[in-house]
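>>> got a structure for you, letters missing:
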């Protein structure tokens, strides 16, 4: 394997208290990096930041510390340029407050849960134990906090699966007791819902269920902006080229013309401005090295193979970083390659066995369903048997059911009905 390093890549290897102090810059996505820099710009009269976005060609205005503040603030500039609604994750973050999350501990757990909610609004169950280990709490505590998401907007967000998101949404409805119980009964027996068609209030209950959001974050999915990848992977004759999305990086300019740089206030602000430049460069350096390590671990993936097991700690050890820092660095960030735009977190698949990842299991399951007998579709139990035989591992059926639901694949009985309608 040969990696070709892009000439635009920084050579900085610095990691010190500077980066820890500017951690929000590392954690920010490219599309909100300018907004993250706003507080630094407001507090420093010698900084001008130009947006690297190809869409927004605007400059932050300097804040004059020696005259009355300008009527047009940076926030106002951003607000005027931003027409999009708040993202799902912004909406959830704003709700992590007392009384629902009264302690710092409950809020930390809630924020970690949000990091593991996918674009459809479902909580990725595989992350439950990882969150517990990361925060040194019991898994039961994470589950307890996850259940409180039933009271957040959008209704049903943070649920583990279709049934739970419907139950979350049901809790918020004011229904007559008998109707409520019937709706709950249908949800809990969703796989065999047709067998209840002679039950009292069946049609009324089904009408209630039809009004539930599925997936729970569907309103946000319709408004989703185009994803801006941080890393590009290009296959070339010599191997693979890794390149950062430099075009979207803000440019920080320090203006000290005519100033006495020995003055304590001026020298302090110049130092802070240089730290900001260093922080942006260190963000680039960290993400670039993450891109290189992903290629080293997942080289075959970029040529059509499945993702291999890769632990966050392995990457952190190789980079000489704290796992929590790397976790922040990859959260909400994407890699663009010939196979599409992929969340960086997807490369850190949970290993089922030493050489098998859950991603490989899922890919094989999708292949089985794609080529299954349309007259007799594969049940979850049969899918389980095929997977256990293929990979020589032991699993439980509910795991296969969970994987199937993650891809919005209907049950075997429902697929048989769909095939009948189609063919």
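Done, it's in. Remember, it's a predicted structure, so these values are computed and weren't measured experimentally.
>>> okay, CA-based contacts and neighbour counts for the rest of this
Noted.
>>> residue 236 and residue 2: what is the separation?
10 Å (CA to CA, to the nearest Å).
>>> okay, one more to line up with it:
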């Protein structure tokens, strides 16, 4: 194993200081939005001068070693780390038009029409009748194909309304079988939601519903936003893994001390300006420490392996914070490495068991499907049995179905039809 070398002389602190507590927006914002988060403090302080960190080309700030190794990855396509990742909703959807969800010309034509007729919130708003007549497709066939958007990411896209979008998301959720039927009733009767408050699983349903995206395209409503990684992780010439802050993108704060410090107002503004500088340093220190811990727990991933189980609570315990604080700290933060530009949250996977992550289960599931008999594809129950045998864990069929849908893998009967079509 290569040695871990710390290249940043950033002081890490165990507890959030008062400075960071006062400037939480700086910690929570993405690197590309950092300047905007600082604006209210800067505009109210005449002694602060800020130079933007976006004036230089992004590609000059990323170590070329990040793309030098080219480690293969079955989880995610390699993304060239010397470019700014900016994928629109339509880029993401276009990549999913094809097998197994839309293997035929007809299904692809319907899928394209649905995508072209999404409204500003991501709901389908096309003229189905006109399309069906023009393309000699019956309405029932059109609807069957449109409903395959249940398995498209982001989940909820292509639904006709909020209720259907929530039903799409419900089938991709972790809700228990017992609470599922109640959730369907509540989603179809949202106006009378409180009438179900006495039901046994009401709290579980409300918790699950609170995690749903509303509207379904909410993550893509600012398509032009640039994704700038906070950290770069790569192997140097000595095969040592390095964690480097993308601090060249941080705004530079200059404090003008030419004002008369004898005035209380000026002294207070200088103190506030120094607190802003401290807050930026604390942001760097916090994220750098997160990067070091990700390398420690996910070293196998950076050498071409799988992402291992890692929970926010693990990091929270190390920091001495609440998991919700860590969750907000890593939100909208990215890491550039030789396997792509990845969201920090991707490194935190649910542990099915102490040493088994859901990512490992999905990898194994993909392998099973690739090698299955085309005459007799594996059912979800058979997949469940093979996974339980392999990993020595207990799961439910519903979880297997959920993972399969997340991976855009059709059910066994649908796969059998696709195999017969030669897909």
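Structure received. Because the structure is a prediction, the values reported are computed rather than measured.
>>> now what about the TM-score between them?
For this chain pair, the superposition-based TM-score is 0.62 by TM-score structural alignment, normalised by the length of the first structure; 295 aligned residues with a CA RMSD of 3.3 Å.
>>> name the helices or strands packed onto the helix or strand hosting residue 265 of the first structure?
Element membership for residue 265 of the first structure (DSSP states H and E) is helix 264-298. For helix 264-298 of the first structure, the packing partners by 3 or more CA pairs under 8 Å, 6 or more residues apart in numbering; DSSP states H and E come out as helix 17-21, helix 23-27, strand 231-236, strand 239-244, strand 251-254, helix 312-319, helix 323-330.
>>> can you pull the contacts of residue 389 of the second structure?
With CA atoms under 8 Å, 6 or more residues apart in numbering as the criterion, no residue contacts residue 389 of the second structure.
>>> shouldn't it be within a helix?
Yes: remark: residue 389 of the second structure belongs to a helix, assigned using DSSP: H, G, I helix; E, B strand; the rest coil.
>>> ok, it to residue 395 of the second structure distance?
From residue 389 of the second structure to residue 395 of the second structure the distance is 11 Å (CA to CA).
>>> need the winner for burial among the helices and strands packed on helix 264-298 of the first structure.
Among those, the stretch with the highest mean neighbour count (mean count of other CA atoms under 10 Å) is helix 23-27, at a mean of 20.
>>> that helix vs the second structure, average offset?
For helix 23-27 of the first structure, the mean deviation from the second structure after alignment is 0.6 Å (mean CA distance after the TM-score superposition for the first structure).
>>> read off where the helix or strand following that helix ends up in the second structure.
Where DSSP H and E defines the elements, the next helix or strand beyond helix 23-27 of the first structure is helix 33-42. Per the alignment by TM-score structural alignment, helix 33-42 of the first structure matches residues 34-43 in the second structure.
>>> can you check stretch 164-181 of the first structure too?
Using TM-score structural alignment, stretch 164-181 of the first structure pairs with nothing in the second structure.
>>> closest to residue 280 of the first structure out of the helices and strands packed on helix 264-298 of the first structure?
helix 23-27 (7.0 Å; CA to CA).
>>> the closest one packs against which elements?
Other elements packing on helix 23-27 of the first structure under the criterion 3+ CA pairs under 8 Å, 6+ apart are helix 33-42, helix 264-298, helix 323-330.
>>> for the residue located most distally from the centre of the second structure, helix, strand, or coil?
Computed with CA atoms, centre = their mean, the residue of the second structure farthest from its C-alpha average is residue 262, at 50.0 Å. With three-state DSSP as the basis, the three-state label of residue 262 of the second structure is coil.
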